[in-house]
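1. coordinates only, no sequence provided:
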């Protein structure tokens, strides 16, 4: 049973990390950035609504873009 847990945990973590890294590498155009900012001001952190306005973008990509660009770390 320990072998099963050991085999599945790294696989899940690797996939999650890989998806996050891919999303961070995706460039956003100036128009997309402007639209994300406007939509965020209107609807807040409703990433799926924002992504629905930008063809080809996922809610996860929008969220990662926003938090990497505008999060405040102290």
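-> Cool, the structure landed. For clarity, every value in this text was computed on a predicted model and none was experimentally measured.
2. alpha carbons only for contacts and neighbour counts from here, please
-> Fine.
3. contacts for stretch 10-29?
-> When contacts are defined by C-alpha atoms under 8 Å, 6 or more residues apart in numbering, stretch 10-29 is touched by residues 60, 61, 64, 65.
4. how about those in TSV, adding neighbour count, distance to residue 4 and secondary structure?
-> Shown next, in TSV, are these (neighbours: other C-alpha atoms under 10 Å; distance: C-alpha to C-alpha, whole Å; DSSP: H, G, I helix; E, B strand; the rest coil):
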residue	neighbour count	distance to residue 4	secondary structure
60	15	29	helix
61	20	31	helix
64	17	31	helix
65	20	35	helix
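5. let's bring in a second model and compare:
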């Protein structure tokens, strides 16, 4: 039988190093961010009204977090100067 002391799992690694979990979640988030046309339209309208108050915008879109919306906005509409 294998020695459980030497076996590792992603859950165990995440418990030992919380940054591993954050990195994995962030990578999944970046790959997965897709918004419907209605969501995109609402984000644009809300941004014009309230600016970069991502939590307020997220409050109007069920199932979306402020972080998701901010990353989406920055990847789609940010300007590099």
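-> On my side now, so go ahead. The shown structure was predicted, so the numbers you read here are calculated from the model rather than taken from an experiment.
6. can you give me the TM-score here?
-> The TM-score (TM-score structural alignment, normalised by the length of the first structure) is 0.75; 67 aligned residues with a C-alpha RMSD of 2.1 Å.
7. that older thread, for the contacts of stretch 10-29 of the first structure, which one is nearest residue 31 of the first structure?
-> Using C-alpha to C-alpha, the shortest approach to residue 31 of the first structure within the contacts of stretch 10-29 of the first structure belongs to residue 65, at 14.0 Å.
8. counterpart of the closest one in the second structure?
-> Counting by TM-score structural alignment, residue 65 of the first structure lines up with residue 72 in the second structure.
9. tell me the contacts of that match?
-> With C-alpha under 8 Å, 6+ apart, residue 72 of the second structure has these contacts: residue 33.
10. circling back to that earlier point, what's the closest of the contacts of stretch 10-29 of the first structure to residue 33 of the first structure?
-> Closest approach to residue 33 of the first structure among those (C-alpha to C-alpha): residue 65, at 9.2 Å.
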